[in-house]
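Undergrad: how would this look folded up:
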Amino acid sequence: MIRIVSLLLVGLLLSCDEDVLPKPNSFLRLEYEKATYKSFDDKEYPFSFQYSKDAKVIEKKKYWLDIYYPNLNATLVLSYMHVKGNLMFLLKDAEKLTFKHMIKADDIQAVPYENTQSKVYGKIFEVYGNAATQIQFHATDSVSNFMTGALYFYAKPNYDSIMPAVHYLKKDIVRLMETIEWKKEEYF
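TA: As a prediction, the model looks like this:
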């Protein structure tokens, strides 16, 4: 009996060619439809731009808008100010607000943006880590107009979880910046 059990154990040990490993964790793969855009061109506003057809524009107060993405539970908050010789203050204030997230952020990458034909100059900031906002930007014509934007999700800021949505919405934000057109100064 002991010989039979011993032979079975030896046979069992010799028959295993591969190490047994635990099943790896799976990851949710999120796929988003290709974005299509429409124009925001309200004659009451000193600017126009394109935004995703899947989003809703909500007017907050004069020249301030929220672009709400109901399917992603996210909002791009847009603020507009008229430049009155205070461009340096507005630029520093916008960047100061971005770098306040450094407490929770792992890194902040800034990418300059320039479109001399449309007179739109600015920066897009991508905030990596569990900060309250993952993308911020500012845009100006350096003379009369200044706009800032910040992307917020209505969820606990877990960057690994919202990263696919951040990358998807970053394309919308770049499109918005690429299509900004400043209107005449009749608004001031």
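Undergrad: going forward, measure contacts and count neighbours with C-alpha atoms only.
TA: Will do.
Undergrad: list the contacts for L78?
TA: W64, L65, D66, I67, M147, T148, G149, A150 (C-alpha atoms under 8 Å, 6 or more residues apart in numbering).
Undergrad: these two touch, right, the second one and S79?
TA: Right, the one you point to is L65. Yes: under the criterion of C-alpha atoms under 8 Å, L65 makes contact with S79 at 6.6 Å.
Undergrad: and stretch 168-178, what's buried?
TA: Neighbour-count burial for stretch 168-178 flags L169, K170, D172, I173, R175, L176, M177, E178 (criterion: 16 or more other C-alpha atoms under 10 Å).
Undergrad: from the contact counts, what lies against the longest helix anywhere in the chain?
TA: Looking across the chain with DSSP state H, the single longest helix is helix 159-179. In terms of contacts (3 or more C-alpha pairs under 8 Å, 6 or more residues apart in numbering; DSSP states H and E), helix 159-179 is packed against strand 47-52, strand 120-129, strand 133-140.
Undergrad: and the next helix or strand past the shortest one?
TA: In other words, strand 47-52. strand 56-61 (DSSP states H and E).
Undergrad: next SSE downstream of that following strand?
TA: Following strand 56-61 in sequence, per DSSP H and E, is strand 64-69.
Undergrad: quote the end-to-end distance of stretch 82-90.
TA: One end of stretch 82-90 sits 10 Å from the other (C-alpha to C-alpha, to the nearest Å).
Undergrad: for Q134, give its distance to T98.
TA: On the measure of C-alpha to C-alpha, Q134 and T98 end up 10 Å apart.
Undergrad: run this one through as well so I can compare:
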Amino acid sequence: MTDQYKITRQFHKKKRRKPSTAFKKRKRNSRRYRKRVTEQNQLHGKHIIAQIYATIIQLFPELFEWMREIEDFREASDYDLAEIITASLAMFLFKTGSRNEFNNLSTDGNFQKNYEKLFGFKMPHLDTVYNIMKRLEEKHLEKLKRRMIKELLDRKCLYKYRFSKQYIVAVDGTGVASFGHKHCDQCLHLDFGHLGYSSKPIK
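TA: Presented below is the predicted three-dimensional model:
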């Protein structure tokens, strides 16, 4: 062993130091934080699932039967249309960023088990869902939405949210209504270079 090698080895030995107490504390806190975030996400996920289940059972008990009534343009398939449409909705309900992310979730045994327990369906691959949904005529989905809205109206679920005895339909808007005159005492005055009044929801 040469003297140069000994010197280099001794130099590196001196450089190695044990992690400081502050470093260990930061690492420990980081692990605790990740664990807490994971637990919170799991709890939030369970809460969302519980809400979805309650909404379907209480307000739309026949939802899946309505889906099955849609005319299927396929000759044969491993999944019926109710399973396909439900999977496409689930991707948004569970706030997955992409089809690939949802497919990755489907490989999780617990997620797949909870999905099947919640909806009563198998989980199709989202590429399969995409290929079918892009060929499904929009009129069928529009009819499904109308039936759901009619169900809500018949049950008077939206009755207390009416405005001037009318049901409100918001389409990417911030206001409820606008007038050229003061419609009521709750109207807010907005000046756009001319006199105007509008009614806005209070947050």
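Undergrad: TM-score of the superposition?
TA: The pair, once superposed, lands on a TM-score of 0.25 when counted by TM-score structural alignment, normalised by the length of structure 1; 74 aligned residues with a C-alpha RMSD of 5.0 Å.
Undergrad: about what we covered before: tell me which of the contacts of L78 of structure 1 is nearest to S6 of structure 1?
TA: A150 (69.1 Å; C-alpha to C-alpha).
Undergrad: where's the closest one, which helix or strand?
TA: strand 145-153.
Undergrad: which other residues reach that strand?
TA: With contact meaning C-alpha under 8 Å, 6+ apart, strand 145-153 of structure 1 is reached by 72-83, 87, 90, 94, 132-140, 182.
Undergrad: buried among those residues? Need that as a selection in PyMOL.
TA: Burial among these is assessed by 16+ other C-alpha under 10 Å; the matching PyMOL selection reads:
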select buried, resi 74+75+76+77+78+79+80+81+82+83+87+90+94+132+133+134+135+136+137+138+139+140+182
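Undergrad: just give me the neighbour total for F92 of structure 2.
TA: Applying other C-alpha atoms under 10 Å, we find 13 residues neighbouring F92 of structure 2.
Undergrad: how many residues are close by Y69 of structure 1?
TA: Neighbours around Y69 of structure 1, by other C-alpha under 10 Å: 18.
Undergrad: how close does it sit to D172 of structure 1?
TA: For Y69 of structure 1, the distance to D172 of structure 1 - C-alpha to C-alpha - is 11 Å.
Undergrad: just to revisit the earlier point, could you name the helices and strands sitting against the helix or strand that the longest helix of structure 1 is followed by?
TA: For helix 159-179 of structure 1, the succeeding helix or strand toward the C-terminus, using DSSP H and E, is strand 181-182. Contacting strand 181-182 of structure 1 under the criterion 3+ C-alpha pairs under 8 Å, 6+ apart are the following elements: strand 47-52.
Undergrad: can you check what angle separates the strand it packs on from strand 64-69?
TA: 10 degrees (axes from the mean of the first three to the mean of the last three C-alpha atoms, to 10 degrees).
Undergrad: from the contact counts, what lies against strand 47-52 of structure 1?
TA: Going by 3+ C-alpha pairs under 8 Å, 6+ apart, strand 47-52 of structure 1 lies up against strand 37-40, helix 159-179, strand 181-182.
Undergrad: in a markdown table, list these along with distance to A105 of structure 1.
TA: Below are those laid out as a markdown table (distance: least, C-alpha to C-alpha, whole Å):
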| stretch | distance to A105 of structure 1 |
| --- | --- |
| strand 37-40 | 31 |
| helix 159-179 | 10 |
| strand 181-182 | 32 |
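Undergrad: closest to G11 of structure 1 out of these?
TA: helix 159-179 (45.8 Å).
Undergrad: A82 of structure 2: neighbouring residues, count only.
TA: 18.
Undergrad: OK, contacts around the residue lying closest to it once chain neighbours are set aside?
TA: Among residues not flanking A82 of structure 2 along the chain, M67 sits closest, at 5.0 Å (C-alpha to C-alpha, 6 or more residues apart in numbering). Contacts for M67 of structure 2 (C-alpha under 8 Å, 6+ apart) come out as L81, A82, I85, L144.
Undergrad: in which helix or strand would I find the third one?
TA: Meaning I85 of structure 2. Per DSSP H and E, the secondary structure element for I85 of structure 2 is helix 81-93.
Undergrad: related to what we said a few turns ago, okay if I get the helices and strands packed on helix 159-179 of structure 1 as CSV plus distance to V5 of structure 1?
TA: Output for those, formatted as CSV (distance: least, C-alpha to C-alpha, whole Å):
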stretch, distance to V5 of structure 1
strand 47-52, 70
strand 120-129, 56
strand 133-140, 62
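Undergrad: show me which residues of stretch 108-128 of structure 1 are buried.
TA: Residues I108, Y113, E114, V120, Y121, G122, K123, I124, F125, E126, V127, Y128 are the ones in stretch 108-128 of structure 1 that count as buried (16+ other C-alpha under 10 Å).
Undergrad: and those residues, which two are furthest apart?
TA: Top of the distance list for the buried residues of stretch 108-128 of structure 1 (C-alpha to C-alpha): V120 and Y128, 25.4 Å.
Undergrad: the inter-axis angle of the longest helix along structure 2 versus helix 81-93?
TA: Longest helix of structure 2, by residue count under DSSP H: helix 21-59. If you take the same axes, to 10 degrees, helix 21-59 of structure 2 sits at 140 degrees to helix 81-93.
Undergrad: many thanks, I have nothing further to ask.
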